[in-house]
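1. A predicted structure for the sequence below; I have some questions about it.
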Amino acid sequence: MNRIEAHLLATDLKFAIISTRWNHLIVDRLVEGAELAFVQHGGRSENLDHYLSPGAYEVPLIARKLAESGRYDAIVCLGAVIKGDTDHYDFVAGGAANGILNTSLHTGVPVAFGVLTTDTVEQALNRAGIKAGNKGAEATLAMIETVNLLRQIPQS
């Protein structure tokens, strides 16, 4: 059996980051983690474009347009949707997750779901680097690896 693995080098990659304005104190930490991970793995900051979305629900459309532009090897979507007292959370989190997944599947461009979906602000802060690692960095690393793995798949 052949085992195919990808490396974590971003030296020749061009990424877009989409981040939400909502919960910006949390999301800003995710963006910092994503940028740091990209550069620490050989990416150049000039090969990283950052787009600001009004909220998580709007992210899939922006991601779709960026993916269709052909300018990016991958897109990292970052945000924080925190549960409240209404069903709004379910619609926003579900819509963002489904839209991001569909964008990746329909365009063939890897798109990371780095949108935190938590019950509390404390949980979100922990996942933004205070306690449990930085999910923005993790999403970026997943995209670096995915792009490099996809490049190893033979074209028919």
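-> That came through fine.
2. drop to CA atoms for contacts and neighbour counts, all remaining ones
-> OK.
3. what's whichever strand or helix holds V39 packed up against?
-> Using DSSP states H and E, V39 sits in helix 24-40. On a contact count with 3 or more C-alpha pairs under 8 Å, 6 or more residues apart in numbering; DSSP states H and E, helix 24-40 meets strand 15-20, strand 74-82, helix 135-150.
4. want to compare, so here's the second one:
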Amino acid sequence: MAGHGAPDAETFDASGLRVAVVAASWHTQVMDGLLAGTERALRDFNATATTVRVPGTFELPVVAAALAQQGYDAVVALGVVVRGGTPHFEYVCSAATDGLTRVALDHTVAVGFGVLTCDNDEQALDRAGLEGSKEDKGYEATSAALLTARTLAGLRDGTP
């Protein structure tokens, strides 16, 4: 597990940013943790967000694209895929990653990648930001999206 090497937490007043969260519905306990981490980050950054739920991780990119088209400054994508005995894991992980990358590049919008791709349920729970978890990927994805949105806004204003 990574966990080490993360940058120091930097917060700022993000109240002027339009933020959306798109979250999958599979693996309820893990998703509840990811969403709670997102809420903690939004509070720390003085931001609010519109939250949209989708059936699974595969559906994240299309809804993230629709939100980007609506003018959101940051879109946080939350999902979890746990490896099984079929190639389904690879297909869904690849589709979600490629799709969310495309949203970011095609719309020049900050996309927080909060998609857990784990070998088992224990790994997912360790990253969900729940009590006893080693990492809080919902918080991290939200923080990354807000910091990137601020950078993009600065670039548009000519102040990198």
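-> On my side now, so go ahead. Worth saying up front: this structure is predicted, and the values here are computed from it rather than measured.
5. And the counterpart of I153 of the first structure in the second structure, how far from D13 of the second structure?
-> Under the alignment (TM-score structural alignment), I153 of the first structure maps onto L155 of the second structure. In this view, L155 of the second structure and D13 of the second structure are 18 Å apart by C-alpha to C-alpha, to the nearest Å.
6. what does T101 of the second structure give?
-> If you go by C-alpha to C-alpha, the gap between T101 of the second structure and D13 of the second structure works out to 26 Å.
7. before we move on, what about P87 of the second structure?
-> For P87 of the second structure relative to D13 of the second structure (C-alpha to C-alpha), the value is 43 Å.
8. out of the two, which sits in the busier spot?
-> D13 (14 against 9; other C-alpha atoms under 10 Å).
9. So in the first structure, which helix runs the longest?
-> helix 88-107 (DSSP state H).
10. Which strands and helices lie in contact with it?
-> So helix 88-107 of the first structure, by 3+ C-alpha pairs under 8 Å, 6+ apart, packs with helix 59-69, strand 74-82, strand 111-118.
11. how far is the second one from where the chain is centred?
-> Okay, so that is strand 74-82 of the first structure. 5 Å (C-alpha atoms, centre = their mean, to the nearest Å).
12. mean offset of that strand relative to the second structure (after superposition)
-> Once the two models are superposed, strand 74-82 of the first structure sits on average 0.4 Å from its counterpart in the second structure (mean C-alpha distance after the TM-score superposition for the first structure).
13. what's the angle between that strand and helix 24-40?
-> Relative orientation of strand 74-82 of the first structure versus helix 24-40 (axes from the mean of the first three to the mean of the last three C-alpha atoms, to 10 degrees): 160 degrees.
14. Please apply the same query to the shortest one.
-> Angle of strand 111-118 of the first structure versus helix 24-40, following the same axes, to 10 degrees, is 140 degrees.
15. hang on, the earlier thing: which among the helices and strands packed on helix 88-107 of the first structure is found nearest to T146 of the first structure?
-> Checking these against T146 of the first structure by C-alpha to C-alpha gives strand 74-82 as the closest, at 8.7 Å.
16. Which stretch of the second structure lines up against that closest one?
-> Against the second structure, strand 74-82 of the first structure falls on residues 74-82 (TM-score structural alignment).
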